[in-house]
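S.K.: Give me a model of this one.
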Amino acid sequence: MAELRAAVIAEYVKGYKPGHIFKHLKPLGINRKFVYRTIDRYLETGGTEDKARYGRPRSVRTPRLKKIIRDRIRRNPAQSARKLARNLKMNRESIRLLLRKNLTLTPYKKQVVHGVTKATKDKRYQRSRELLGWRADDEIIFLDEKLFVLEQTVNRQNDQVWSVSLQQALADKLNVSRFQNKTSVMVWGAICKRGKLPLIFIDKGVKINAAYYLDMVLKKNVLPQAELLFEDDYYCFQQDGAPFHTAKVVQAWCKENLTDFISKNEWPPSSPDLNPLDYFVWGYMMSKLNDYKKTNLEQFKRVITKIWDEMPMEHVRAACDDFPRRLKLVRSEKGGVIPRYRL
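M.R.: The predicted model follows:
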């Protein structure tokens, strides 16, 4: 670097302008900005040495330490900055600065996903390919069930209460009650691009089997609502691989009474990432529950119904429209779980 600066100044002293110096010395690998900076430094200081720096010199985040930490992260990318600092007997903030700024790394939270075996992956891959071939663009009614629990959800990282001291923090804001016998309610929901079917609440203690599902869900709710939404138009019905969904009597009824349906041998197993109720609707509703006061079961049901009814249809349609894209992602992953960065 010192030789390059000296070459620039030698040309400048001879009377050459910066543009000429850049063209002449360009083969040496310098850029135009380097030429101008070197001349400015020469005019200001009378030399080409670096200016005196302010603050103490860097003594911790050295190239040697950078290599040590890079090697450790390569061996185990899941270790924390706290553990690295303890093992290296260093300040935690210095480690974090080195990880983020010097190594340009970003910490990502671990993700809980549904597990798939080799056999499940093969079925997901094969059935996703088949659905893409002749079902992806159908008008599909998606159905799924969800258990809602009457208690406030807490995000321990982001849910906070600001106060000058713990003693002065309001107890009703700070404390979240948990009871041994939780009040909960099971609901069935169904959506399609044309609308949302009314929610179906299941009374506590009811044994859900094929007969109950067929009578209370399909015959009394899904079929009448589907005929109301589609009239004489074609639609396709989807349900997952729950035992009462795949029972012979249920499959036979669907084949006889619905315009079309995805049978138990066509829907990919272990695929919540393919059902818009799983990958959008239930999460949307859970995020809204804490906005409402609910102290008993009936009030809880009214809140759930209100959130369902007010859920924007443009969001529902977007979730349904995402189904073909997700089928392609499962296919490209050879039946594996869709990576978060691709969603």
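
S.K.: from here on, contacts and neighbour counts on C-alpha atoms
M.R.: Fine.

S.K.: Okay, strands next: where are they in the protein?
M.R.: 140-149, 184-192, 195-196, 200-202, 236-238 (DSSP state E).

S.K.: list the buried ones in the longest one?
M.R.: It stands for strand 140-149. 140, 141, 142, 143, 144, 145, 148 (16 or more other CA atoms under 10 Å).

S.K.: Next, the second sequence, to be compared with the first:
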Amino acid sequence: MSDEAHFHLSGYVNKQNMRFWGTKNPHEMHEEPLHPLKVTVWCGICSEKVIGPYFFEDGDGTTVTVTGERYRHMLNNFFLPQIAELGLEHCWFQQDGATAHTARATMEILKRQFPGRMISRFGDLNWPARSLDLTALDFFLWGFLKSRVYRNKPQTLQLLKANIKEEIANLEPDILRATILNAVKRAQMCINSEGGHLTDIIFSS
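M.R.: Reported below is the predicted structural model:
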């Protein structure tokens, strides 16, 4: 499983790419800086380890938007060499339906690397939209990191990135195995409920 998240220096983590708009105004205001300092982090997770973090940034270390070209650069120069080194070439690969992930050129790279083993929009198995409760990074990793990386109140992006790297490196294998088992359990519950809400597991995990 793979995904990106924004970690703001202020302590806010944006891990959701989609929003649901209600019919009623809640009369609440949420203020944020116009251009907050943040890092954009990509990670892959399996039962053996977290692959990453990979930070989307330019040569000067400035955070950049995830485009198809930049995503392909990450795949070719970071992710694929990593899985080759780990001997994971025959694993399945999952990603969400973000445009950068599913551009034609991107999918050609992924389908060539994972023939018949792509879980994605336009992949061998279609990944459902708005499925945050099924993805190990959303229901575990991003929240876990948020609870850890801001403890020492990092004042620079460099310190924030160092904290993210350290906490990922310190993750125990037992936690990762339990997380993937949880993901499988959630997927089965989704199948059993024919795509309905996972009420039981959302409030018990």
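
S.K.: Take the strands of the first structure and lay them out in TSV including distance to residue 133 of the first structure.
M.R.: Shown next, in TSV, are the strands of the first structure (distance: least, CA to CA, whole Å):
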stretch	distance to residue 133 of the first structure
strand 140-149	15
strand 184-192	20
strand 195-196	25
strand 200-202	32
strand 236-238	15
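
S.K.: Please report the distance of residue 155 of the second structure from residue 191 of the second structure.
M.R.: Distance, residue 155 of the second structure to residue 191 of the second structure, by CA to CA, to the nearest Å: 44 Å.

S.K.: ah, wrong one, I meant residue 113 of the second structure
M.R.: For residue 113 of the second structure relative to residue 191 of the second structure (CA to CA), the value is 27 Å.

S.K.: of these two, who's got more company?
M.R.: Legend: neighbour count by other CA atoms under 10 Å for residue 113 of the second structure and residue 191, higher for residue 113 (17 against 11).

S.K.: for the second structure, what's the longest helix?
M.R.: helix 173-192 (DSSP state H).

S.K.: and for that one, what span of the first structure is it aligned with?
M.R.: Mapped onto the first structure using TM-score structural alignment, helix 173-192 of the second structure spans residues 313-332.

S.K.: If you count neighbours, what's buried in the matching stretch?
M.R.: So stretch 313-332 of the first structure, judged by 16+ other CA under 10 Å, has buried residues 313, 316-317, 319-324, 326-331.

S.K.: Out of those residues, flag the one nearest to residue 36 of the first structure.
M.R.: Closest approach to residue 36 of the first structure among these (CA to CA): residue 329, at 51.4 Å.

S.K.: quick one: the nearest residue to that closest one once chain neighbours are set aside from residue 81 of the first structure, how far?
M.R.: The shortest distance from residue 329 of the first structure to any non-neighbouring residue, by CA to CA, 6 or more residues apart in numbering, is to residue 338 (6.4 Å). Per CA to CA, residue 338 of the first structure is found 28 Å from residue 81 of the first structure.

S.K.: Check residue 63 of the first structure too.
M.R.: 18 Å.

S.K.: More neighbours: the two, which one.
M.R.: residue 81 (19 against 9).

S.K.: give the contact list for that one.
M.R.: 92, 95, 96 (CA atoms under 8 Å, 6 or more residues apart in numbering).

S.K.: Isn't the second one up against residue 85?
M.R.: Yep, that's residue 95 of the first structure we're talking about. Yes: in this structure, residue 95 of the first structure is within contact of residue 85 by CA atoms under 8 Å, at 6.3 Å.

S.K.: out of those two, which sits in the busier spot?
M.R.: Neighbours were counted for residue 95 of the first structure and for residue 85 using other CA under 10 Å; residue 95 has more, 24 against 16.

S.K.: Around residue 135 of the second structure, how many other residues sit close by?
M.R.: Residue 135 of the second structure has 24 nearby residues by other CA under 10 Å.

S.K.: wait, doesn't it sit right on residue 1?
M.R.: Yes: the pair residue 135 of the second structure / residue 1 is scored as a contact, 6.9 Å apart, by CA under 8 Å.

S.K.: one step back: I'd like the distance between the residue nearest to residue 329 of the first structure and residue 269 of the first structure.
M.R.: From residue 338 of the first structure to residue 269 of the first structure the distance is 14 Å (CA to CA).

S.K.: repeat for residue 296 of the first structure
M.R.: 36 Å.

S.K.: coming back round to it: figure out how far the match of helix 173-192 of the second structure is from the centre of its chain.
M.R.: 15 Å (CA atoms, centre = their mean, to the nearest Å).

S.K.: List of residues touching it?
M.R.: Here stretch 313-332 of the first structure has contacts from 124-126, 128-129, 131-132, 136-137, 191-195, 273-276, 280-281, 336-338, 342, using CA under 8 Å, 6+ apart.

S.K.: In PyMOL, how would I select the buried members of those?
M.R.: Here is the PyMOL command that picks out the buried ones among the contacts of stretch 313-332 of the first structure, judged by 16+ other CA under 10 Å:
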select buried, resi 124+125+126+128+129+131+132+136+191+192+193+195+273+274+275+276+280+281+336+337+338
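
S.K.: contacts for the longest helix along the first structure?
M.R.: Ordering each helix of the first structure by length in residues (DSSP H) puts helix 118-134 first. Helix 118-134 of the first structure is contacted by residues 266-271, 324, 327-328, 330-331, 333-336 when judged by CA under 8 Å, 6+ apart.
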